[in-house]
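# turn this into a model:
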Amino acid sequence: ATPISIMVGVGKAAEYGVLIRHGDALQRAGQITTVVLDKTGTVTAGEPVVTNLVVSDGWDEATLLTLAASIETGSEHPLAEAVVAAAEERGLSLSQVEAFEAIAGRGVQAQLDGQPLLFGNRGLMDDHHIDLAELPGEAARLAANGETPMFLAIAGSAAGIVAVADPIKPDSKEAIARLHAIGIKVVMLTGDNAATAAAVAQQVGIDEVIAEVLPADKSARVAALQKKGEVVGMVGDGINDAPALARADVGFAIGTGTDVAIESADVTLMRGSLHGVADAISISTATVRNIKQNLFGAFIYNSLGIPIAAGILFPLFGILLNPIVAGGAMAMSSLTVVSNANRLRFFKPSGAQS
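Now for the predicted structure:
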């Protein structure tokens, strides 16, 4: 009764670009009460571009972008790729930096011609006691528009801000609305600054934002939600999401994400859309309902057939169950279960994308 329904359910999910690695995940998905979303590459497209350059006194945009791109050539972060691409578009010549180091949740640092070069968030600047003058106000304005401001400092002085924005996926808002429609709370968990995260969350209708989270702390944030009694589904695409994906009750990896994230997750969304989460939950609910129907049908068959086969009617009516009839009844039981399970093939999640 159970395996046939799970087999059909997994196949139905695959039709919608949702690859489920094991049956437990399919059954558990329908119990999710909270979906936690990473921002970059999950809610947004993961293709950031440089949108604004804000320079301090005595600096110009070309020099600011050149320094930022020079230090980011050693980084694999999507925001770093956007900065380097912007410099290349302008035909800027980059410098070679030394002693490059990526600081988790902060940014990057290196040496350029013997001078310390810093590029990252406000926390990185505060850690090195950099005087940002009027830049924090500009950063707040940029963040309110959904842009991510990154500060650049060299030799202990602030040079300016490079702002990067990652466009929101066209279907993120609709997919999140589908999750709300089935009673699921949606939380954004991101290392981005609070203002930028809040601006993105407002645009797509996310219920709660947990921002400025270090990569190592994402798993702990998921665990904290579970301690509150929530059944958590985590959706992410990056290496830093892998521990949280593994910690969640059901982990959903974006198919266009990293191999580490995909290996850590229970479910892979091949189309890269959040609609896959809603589809998986709907199919899970339908599959579990189908399993219960099969078990109920099998129970009725057996609760009636076994006593009759054992001769319960013989003392009263002299009736014994012919083995041929018993075999036929057993075959009908199997046929009923298989036929009911195959009804899942015609199931379509509400609001699913073609």
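# could you use CA atoms for every contact and neighbour count after this?
Fine.
# now do the helices in this structure.
Taking DSSP state H, the helices of the chain run over residues 2-15, 23-29, 61-72, 78-89, 122-127, 135-144, 172-181, 194-204, 218-227, 242-247, 259-264, 275-309, 314-317, 323-342.
# angle of the longest one against helix 2-15?
Spelled out, it's helix 275-309. Between helix 275-309 and helix 2-15, the angle comes out at 160 degrees (axes from the mean of the first three to the mean of the last three CA atoms, to 10 degrees).
# by contact count, what packs against helix 275-309?
Counting contacts by 3 or more CA pairs under 8 Å, 6 or more residues apart in numbering; DSSP states H and E, helix 275-309 packs against helix 2-15, strand 18-20, helix 23-29, helix 172-181, helix 323-342.
# closest to Pro215 out of these?
Pro215 lies closest to helix 172-181 among the helices and strands packed on helix 275-309, at 23.0 Å (CA to CA).
# give the buried residues for the closest one.
Ser172, Lys173, Ala175, Ile176, Ala177, Arg178, Leu179, His180 (16 or more other CA atoms under 10 Å).
# tell me the contacts of the fourth one?
If you count contacts by CA atoms under 8 Å, 6 or more residues apart in numbering, Ile176 has them with Val186, Val204, Gly205, Ile206, Leu274, His275.
# contact partners for the closest residue to the first one other than its chain neighbours?
Sequence neighbours aside, Val35 is the residue nearest to Val186 in space, at 5.0 Å (criterion: CA to CA, 6 or more residues apart in numbering). If a contact means CA under 8 Å, 6+ apart, then Val35 has Ile184, Lys185, Val186, Val187, Val232, Gly233, Met234, Val235 as its contacts.
# re the thing from before, include neighbour count and distance to Met332 when you put the contacts of Ile176 into JSON lines, please.
JSON lines is the format used below for these (neighbours: other CA atoms under 10 Å; distance: CA to CA, whole Å):
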{"residue": "Val186", "neighbour count": "23", "distance to Met332": "44"}
{"residue": "Val204", "neighbour count": "19", "distance to Met332": "50"}
{"residue": "Gly205", "neighbour count": "16", "distance to Met332": "49"}
{"residue": "Ile206", "neighbour count": "20", "distance to Met332": "49"}
{"residue": "Leu274", "neighbour count": "24", "distance to Met332": "41"}
{"residue": "His275", "neighbour count": "25", "distance to Met332": "38"}
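# between these, which sits nearest Tyr16?
Checking those against Tyr16 with CA to CA, the nearest one is His275 at 9.2 Å.
# ok, so what distance separates that closest one from Asp249?
From His275 over to Asp249 the distance is 19 Å, taken as CA to CA, to the nearest Å.
# next, the second sequence, to be compared with the first:
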Amino acid sequence: MGRVPAAIREYWIRGGSSSRAPARIRRRLAEMPGVSGVWTDGSVLRVRGSVPFDMLERIAHDSGCAIEPRPLRPYSAPATTAAVRLVGVAAAVLLVVDALAQSFEGGTAWRLLSLALALAATLCLARAWRRDRRPYPFAGLNALVALALVGSWVHAGFAAVVPERLPLDGEVGYLAFPLFTLAVYVGGLLWVEAGELLPAGPGGGADDGPARRSVYELANRVALVMAIATLALIAIMVAVWLVADEFGLAVLAGCTLAVLAGLPALPLGVALTARFGLGRLAEHGAMARTEGALPTLAGLRAVVFDKSGTLTTGDPEVVAVEPVEGVAIRDLFRWAAAAEAAAAPGAVTRAARERGIPVHPPAAFRRLPGGGVSVEPADGRRVTIGPDAALVEAGIDNPLSPRGAELKAEGSTPLFVAVDGVLAGAIALSDPLRPEAADVVERVRALDLEVVLLTGDDALAARAVADRLGIALVRAGAEGGAKVDELRALREEYGPVAMVGNGVDDADALARADVGIAVFGADPEAARRASVTLARDSLHAVADALVLARFSLRNLLVGSGMAATYCLALAPVAAGLSQPLFGWLLTPMAMLVLMLLSMATVAVNAARLCFQEVGSAPPPGKRGL
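I've put the predicted structure just below:
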């Protein structure tokens, strides 16, 4: 069995005794269990997780920073939030009013008062929705709620004006039930928005990529079918009872069928599944920017991985040194380290210092075509370093070119060093694979997804890495905008694709993919434009997110089926078919019991997500909506 996720809280960390304080805090938080998200927002380091405040406070104060608890993504529609509460209260009041009207045999005034209260609450919510400039919600669910509202209003009007035309047990009002549905539906939309989501920054991936699904899309389809079926059934039953000269049963059947179809179980199940699903994603280190990440992740057909810094550690190391005859390894390191130190100190500089070789900045530095650089160290010699293409551009003969091809085939990147126009040797760099990379690729493939390696590196080096990980499809030599073109081609061939990357050169691809996943420690621009950001330094978070999204979708299917089954089972009673035989009608008390029972059923079903094990569970096979 799993466990219920602990409460997620958010904290803001500001200031610091040095410019390195945020990086130092990030490193400490990366080792702390319970942290579900860390990102930079201007001068503020924002932290989310189920971590005790005193532990975070100690880490912040050690770096000279201040920390303060913050509300977790507060509701973005204050007027609508207040109106939802008002509608809920109005529904509860109407239940009491209807009960009193029945007990004391209330007349027309009671009925008209109830109808006015229901109309006022509905109009108040509609006005608040427009005032908060909320987007137009989902047509199918809207139709179902509207059908229930109209049905309850029509019944209330007949009960107030001509109560004698209705069956005796059909005079009590049903006004409260559509209001409960309306409150659950709209409140659920706001509640999901306030869940475990990253803040939607300007220009984020959620706005730049292809149109993404909403978690409400499946429920919207079910609701649309239910609305159409209910309208057809209402028309049939009204016609049947009118032909049988049962005007009261015709009105009652039409109204109760409409109210029955609009019970709140369906929107409640969607909201709970979305909120619990997003919470489980956050618990496993995947922070989504929109609730649409769940169905989009579940509907993927291919997952595209960047190589450097994603499948690899992003920290290259020297794996081979090939000096030409007559050149000392120490001199080769000294020249190469001087050139690298001028551009960006890295693996060669680090290896030289480990060997006790002094590294001095060069007197001159310039970049060359083909990805090479040319420098003039303190000894006055001209050093050129770069791949084979750079030496070709510089007109330098390279007798080690065949050896360079062998190193590429082994997965290494050879850098050739020439001094005064003559080749001095080669140094091979290799970026180690992440220890979990092979397991993650296997887990993704077990979900029946195509795995693709997309990189700007040389084809031989990319193929070597792909073979070690069991990846069949490789797209190499793709840099900048070429990655977006490759993603477009993969989408046309396979369907929806996810892009997993980390660098600034991956930012456009992350934004244009159906789901862009920025790994832990990714470049800020890449993280800003991705629709999912990993707050856990492990690629297993990618596989976990895919599995959880499918579990969420399956849970949503079951919950929607449960809600529809309740309506289908009671439809004959609501249609009045049982009244001539047994004298049964779907009274408000029976409707109340049904509403509570259906809501409890979908709530228990949605709560199963909190206990779903990810690592040991067999991967669900259902994909997409």
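# was I right to think His22 of the first structure contacts Ala265?
No - contact criterion CA atoms under 8 Å: His22 of the first structure and Ala265 do not qualify, at 10.7 Å.
# which part of the first structure lines up with stretch 444-462 of the second structure?
For stretch 444-462 of the second structure, the aligned range in the first structure is residues 179-197, judged by TM-score structural alignment.
# pull up the distance across the matching stretch, start to finish.
Per CA to CA, the first residue of stretch 179-197 of the first structure is 19 Å away from its last.
# show me what Tyr494 of the second structure lines up with in the first structure.
Checking TM-score structural alignment: Tyr494 of the second structure goes with Gly229.
# mind listing what's buried along stretch 380-396 of the second structure?
Buried, per 16+ other CA under 10 Å, within stretch 380-396 of the second structure: Arg382, Val383, Thr384, Ile385, Gly386, Pro387, Asp388, Ala390, Leu391, Ala394, Ile396.
# same deal with stretch 582-591 of the second structure?
Leu585, Leu586, Thr587, Pro588, Met591.
# any idea which of those residues is closest to Val145 of the second structure?
Met591 (15.9 Å).
# what's the counterpart of that closest one in the first structure?
Aligned counterpart of Met591 of the second structure in the first structure: Ala326 (TM-score structural alignment).
# its match against Ile308, yeah?
No - the pair Ala326 of the first structure / Ile308 is not scored as a contact, 9.4 Å apart, by CA under 8 Å.
# and the residue nearest to Val186 of the first structure, how far from Ile283 of the first structure?
16 Å.
# turn the buried residues of helix 172-181 of the first structure into JSON lines, including distance to Ile154 of the first structure.
Converted to JSON lines, these look like this (distance: CA to CA, whole Å):
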{"residue": "Ser172", "distance to Ile154 of the first structure": "38"}
{"residue": "Lys173", "distance to Ile154 of the first structure": "40"}
{"residue": "Ala175", "distance to Ile154 of the first structure": "43"}
{"residue": "Ile176", "distance to Ile154 of the first structure": "42"}
{"residue": "Ala177", "distance to Ile154 of the first structure": "45"}
{"residue": "Arg178", "distance to Ile154 of the first structure": "47"}
{"residue": "Leu179", "distance to Ile154 of the first structure": "46"}
{"residue": "His180", "distance to Ile154 of the first structure": "46"}
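# which two of those residues lie the greatest distance from each other?
Ser172 and His180 (12.4 Å).
# start and end of stretch 324-333 of the second structure, how far apart?
Terminal-residue distance, stretch 324-333 of the second structure (CA to CA): 13 Å.
# about what we covered before: compare the contacts of Val35 of the first structure with the second structure and list the overlap.
Contacts from those that recur in the second structure, judged by both residues aligned by TM-score structural alignment, their matches' CA atoms under 8 Å, are Ile184, Lys185, Val186, Val187, Val232, Gly233, Met234, Val235.
# neighbours around the fifth one, how many?
It stands for Val232 of the first structure. 27 (other CA atoms under 10 Å).
# wait, doesn't it sit right on Ser219?
No - using CA under 8 Å, Val232 of the first structure is not in contact with Ser219, being 11.4 Å away.
# looking at the second structure, which of the contacts of Ile176 of the first structure still make contact?
Kept across both, from these, using both residues aligned by TM-score structural alignment, their matches' CA under 8 Å: Val186, Val204, Gly205, Ile206.
# in CSV: these, plus distance to Leu65 of the first structure.
Listed next are those as CSV, based on distance: CA to CA, whole Å:
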residue, distance to Leu65 of the first structure
Val186, 36
Val204, 31
Gly205, 34
Ile206, 33
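# from the residues you listed, which two are the most distant?
Within those, two members stand farthest from each other by CA to CA: Val186 and Val204, at 10.4 Å.
# show me what Ala140 of the first structure lines up with in the second structure.
Ala140 of the first structure maps onto Ala405 in the second structure, by TM-score structural alignment.
# excluding covalently adjacent residues, which one is nearest to that match?
Nearest-residue entry for Ala405 of the second structure: Leu460, 7.8 Å, with adjacent residues in sequence omitted and distances by CA to CA, 6+ apart.
# separation between that neighbour and Ala564 of the second structure?
Taken as CA to CA, the span from Leu460 of the second structure to Ala564 of the second structure is 55 Å.
# coming back round to it: any idea how far the match of Tyr494 of the second structure is from Ala278 of the first structure?
For Gly229 of the first structure relative to Ala278 of the first structure (CA to CA), the value is 21 Å.
# before we move on, what about Asp57 of the first structure?
Asp57 of the first structure is 50 Å from Ala278 of the first structure, by CA to CA.
# who's more crowded, the two?
Ala278 (27 against 9).
# separation between the residue nearest to the more buried one when sequence neighbours are not counted and Tyr16 of the first structure?
The shortest distance from Ala278 of the first structure to any non-neighbouring residue, by CA to CA, 6+ apart, is to Leu179 (5.9 Å). According to CA to CA, Leu179 of the first structure stands 16 Å off from Tyr16 of the first structure.
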